[in-house]
Structure formats: C-alpha cells, structure tokens
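**Q** The following block contains a protein sequence and its predicted model.
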Amino acid sequence: MNGATVTAPLVAAIEAAWTAIQTTHDDVPEVVVTIGSGSSAKGLRLGHLAADRWVRGEDAVHELFVGGEGLARGGADVMGTLLHEAAHAAAQARGVQDTSRQGRYHNQKFKAIAESFGLVIEHDAKIGWSVTALPAGAAAHYAATISNLDAAITAHRRAELHGAEGGRKSNNNGAAAACGCGRKIRASLAVLDAGPIVCSLCGDEYTPEN
C-alpha cells in the first residue's frame, strides 16, 4: 500500500472537473461535492444538484452529489453526469425552471441548456429530457479533465439490491396533486409517475403534495 486514499484524489478530480466547466460556462456556481450511495428502490442515481443546501457565513452554496456506483462507468461518463448537473446549476442561476414533479421530470428548457453545454439529451417517458450522453466533441474539449478523472477513480461503490419490501408501498387511495391555481386531483402513483398531468385552466402541472 502506498498510503494514498481513495477519497481525497477523487474529490479533488471532481472539483477540478467542475472548475473546468465553470471556465467554459461562467454562470455555473460553486458547489460542495458529496459522494455516497446512489442505490435506492427507485433505481440508481448518478448525480444530483441540491440548491442552497450548505451555508458559508451569509452565503448559501449548492450541493453536488455524485453516486459512487456510477464511478464504474469511467471518467467520460462521469464528466457527462457533471455537465448534466452543471446545466441544472446554470438553470438555477438564470432563474429558469428546468424540471417539475419534484425535480424528476426534465423539460425542454433543461434540454436546451444541457445541449448548449455540449451534451446529447434524449427523452425518457418518465423523467423527460434527461438521458445524457457525452459526444466526441465535448469529450475532446474536456480530454485532460476526463483523463484526470480516470486516474482518480480507483474504486467505485457496489450497487445495492432493493427488494419489494423496500420499495414504494401501494396505496389504493392514490396521491393528491395540486396545480398552480389550487385545483386538486387524486391519482395513483403509477399514473403520476407516467408523465405530467396539466391543468387546463392555469396550464401548470399537477404536482404531488407529499
């Protein structure tokens, strides 16, 4: 053993990658990097941006979560995840609402920002314009950063299996959801997860109350 840790070089490489993104896109704010389990009954979370989760003096700082399981994909795909989350950060800075359904559904505004960051974005029926790929041009632009990530990723987290008992329990009464004008509906969780339901009066999406 050479005494080197897994965590310190990895966090440093992720922070350096974020700085490289900021150099290209000046409205991407600073973040606090956290690494942990992305496994849950709902699937695997590769990354997540949580706005204003940290406090430094009188300032709020965003949190950048990176799922340890996703590190197994290598530096290029991790860079794609970081650019995806940086697009969310830029949307936050610009005052653009780029998601709905508690941040799960990615809309066309997110797609436009993410593509301007060099990503290829495809649609998924449940999570919207969220499926992310790093094309050759963006990979070439961040080649040194990706190489640095590859060198720092010396370990990754094992994915955990979640049985039915750990997942969402059925509810015959469904879930209550409200729109912008205050009207409410009740629908099954499966229906709400399938895609946006829009109010015909105000045009806002019905969002689950809990």
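**A** Received, thanks.
**Q** okay, CA-based contacts and neighbour counts for the rest of this
**A** Noted.
**Q** separation between the most centrally placed residue in the chain and A177?
**A** Central residue of the chain (Cα atoms, centre = their mean): H48, 3.4 Å from the mean position. Per Cα to Cα, to the nearest Å, H48 is found 24 Å from A177.
**Q** other SSEs contacting the longest helix seen in the chain?
**A** In the chain, with assignment by DSSP state H, the single longest helix is helix 75-94. The contact analysis (3 or more Cα pairs under 8 Å, 6 or more residues apart in numbering; DSSP states H and E) places helix 75-94 against helix 7-24, strand 47-56, helix 108-116, strand 128-133, helix 143-152.
**Q** another one to put next to it:
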Amino acid sequence: MKKLNNYQRTVQYLVKVFKLINEDYFENSLPQPQTTVQSTVGAYGHITTSKVWKNDDGMASYELNIGADYLYRPIEELVATLIHESVHLYCLENDIKDTSNRGIYHNKTFKRIAEDKGHLIISRHPKYGWTITEPSEETLDFCIRHELTDVLITRQSNVLLPGKSPKTKRPSSTRKYMCPCCGNSFRATKFLRVLCMDCDEQFVLA
C-alpha cells in the first residue's frame, strides 16, 4: 500500500474507512457523506446536521470533516473519530436526539449508541457531556482486520484541544509481524511469539 503522505490520498483513504465502518457497524444503512479534511479549532471532526453539498443532479449529502490539525494521531484514534461522527449521522438519519445546545452537549443517548453500535469507550466531559471518545479493543481489532495504517501527513498549527499536550506522534497500538522466510504477515495489538507452520520459523516484528 502507498504511504498516506499527501492530501488527496488521505481523503480517499478516509472515504474507504468510512465505508468499512458503515458496513461493519451500521449494516450499510448510512448515506455516503462528502468527506473533507479541514482545520477545525477544538474538534477532531464534525458531521453537518443538514445536507450541505449538492451536485448538478440535485443529489444532496452531508459533510463529514476530519480535523486537519489532528491527522497525526494513531490510526485507531482516527477510526474512533470517524465512528463517533458516524454515530451522529446514524442519529440524524433515525431522528434520534443525541445532542443539545446546538450540537455541543452530547447526551446519554449518544453514549449508549456509540458504545452499543460503535463499540467505543465514551467518557463524560464536564462541559460537553458524553463526548470524550477512545478506541476500544474492538476498534483495534477493526484496524487489524482491515489492515489500516497511520496517516503520515498533518496540518501544522498550534491548535490544541483542552487538556492535550503539543503534537507528538504516538505509536499505534497495532503491530505487524512477518515470517522472515515466506513473507506471510499479520497484525496484533500485543507482543506475541508465533511460529509459521509453513516454514517452521518464528514471526518477527516488521
């Protein structure tokens, strides 16, 4: 797979990941939004509450934006953000009230759906409600299952979310193992000692 180190490739990749999320977690029930990567102060991403994009055939669609300033995060955290926004889209499509205060405060309905359908870890922010989103073991398994990799481009800025430290690329929780003989590979979320049954060789970290 080509490195995700330019804008166009990254947007195409995020579209692909959304489609995988839609298939795995929402039974392909979500409409395809227009995916954008733009700077968003104080937010990892957003989904518009109305269909703000329209093409020449009159077809309208929502906008799903991933904050350009936060692409540096490990892939499982980007995926968690995409699932978070997909939950909002699910609620929009099913007329479920998951936020208040103009979409800022996330209520317990959002928490329940994000945990039940999105398999996310949701914690409460004192001001914004049930909005703090972390990847779960299932999120990591999703990344491994679909062989997702980190995005290697980000917009340089001094924007920080509350309580966050300056940007440093944290290592992903997924690890790739490869047989040094035949080249077979797999991904895992922890250190393992695994033997290739075809070559009788131990897999090594790639």
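**A** Arrived safely. Values in this document were obtained by computation on a predicted structure and should not be read as measured data.
**Q** Turn the helices and strands packed on helix 75-94 of the first structure into TSV, columns for distance to L82 of the first structure.
**A** Listed next are those as TSV, based on distance: least, Cα to Cα, whole Å:
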stretch	distance to L82 of the first structure
helix 7-24	7
strand 47-56	7
helix 108-116	11
strand 128-133	10
helix 143-152	11
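**Q** Which of those sits closest to K184 of the first structure?
**A** strand 128-133 (23.0 Å; Cα to Cα).
**Q** now the closest one against helix 75-94, angle please.
**A** Strand 128-133 of the first structure and helix 75-94 are oriented at 140 degrees to each other (axes from the mean of the first three to the mean of the last three Cα atoms, to 10 degrees).
**Q** who's in contact with N22 of the second structure?
**A** Shown in contact with N22 of the second structure (Cα atoms under 8 Å, 6 or more residues apart in numbering): 28-30, 86.
**Q** A strand includes I66 of the second structure, no?
**A** Yes. I66 of the second structure: assigned to a strand according to DSSP: H, G, I helix; E, B strand; the rest coil.
**Q** Leaving aside the residues adjacent along the chain, what's closest to it?
**A** Distance criterion Cα to Cα, 6 or more residues apart in numbering; nearest residue to I66 of the second structure, sequence neighbours excluded, is G45 at 4.3 Å.
**Q** ok, whatever residue of the first structure lines up with that neighbour to A187 of the first structure distance?
**A** Per TM-score structural alignment, the equivalent position to G45 of the second structure in the first structure is G47. Distance, G47 of the first structure to A187 of the first structure, by Cα to Cα: 29 Å.
**Q** before we move on, what about W129 of the first structure?
**A** W129 of the first structure sits 23 Å away from A187 of the first structure, going by Cα to Cα.
**Q** Those two: which has the busier surroundings?
**A** Between W129 of the first structure and A187, counting by other Cα atoms under 10 Å, W129 is the more crowded of the two (23 against 14).
**Q** Excluding sequence neighbours, find me the nearest residue to that one.
**A** H123 is the one closest to W129 of the first structure (Cα to Cα, 6+ apart), at 4.3 Å.
**Q** Neighbour-wise, give me the winner out of the contacts of N22 of the second structure.
**A** Across the contacts of N22 of the second structure, the neighbour count under other Cα under 10 Å reaches its highest value at S86, namely 25 neighbours.
**Q** got a list of what that one touches?
**A** Per Cα under 8 Å, 6+ apart, neighbours of S86 of the second structure: 18, 22, 30, 47.
**Q** For the residues you listed, give me TSV that also has distance to T139 of the second structure.
**A** Formatted as TSV, the contacts of S86 of the second structure follow (distance: Cα to Cα, whole Å):
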residue	distance to T139 of the second structure
F18	13
N22	14
L30	19
I47	20
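**Q** And the furthest pair within these?
**A** Across those (Cα to Cα), the longest gap, 14.5 Å, separates N22 and I47.
**Q** ok so, going back, contacting residues for the residue nearest to W129 of the first structure?
**A** Contacts of H123 of the first structure (Cα under 8 Å, 6+ apart): 129-131.
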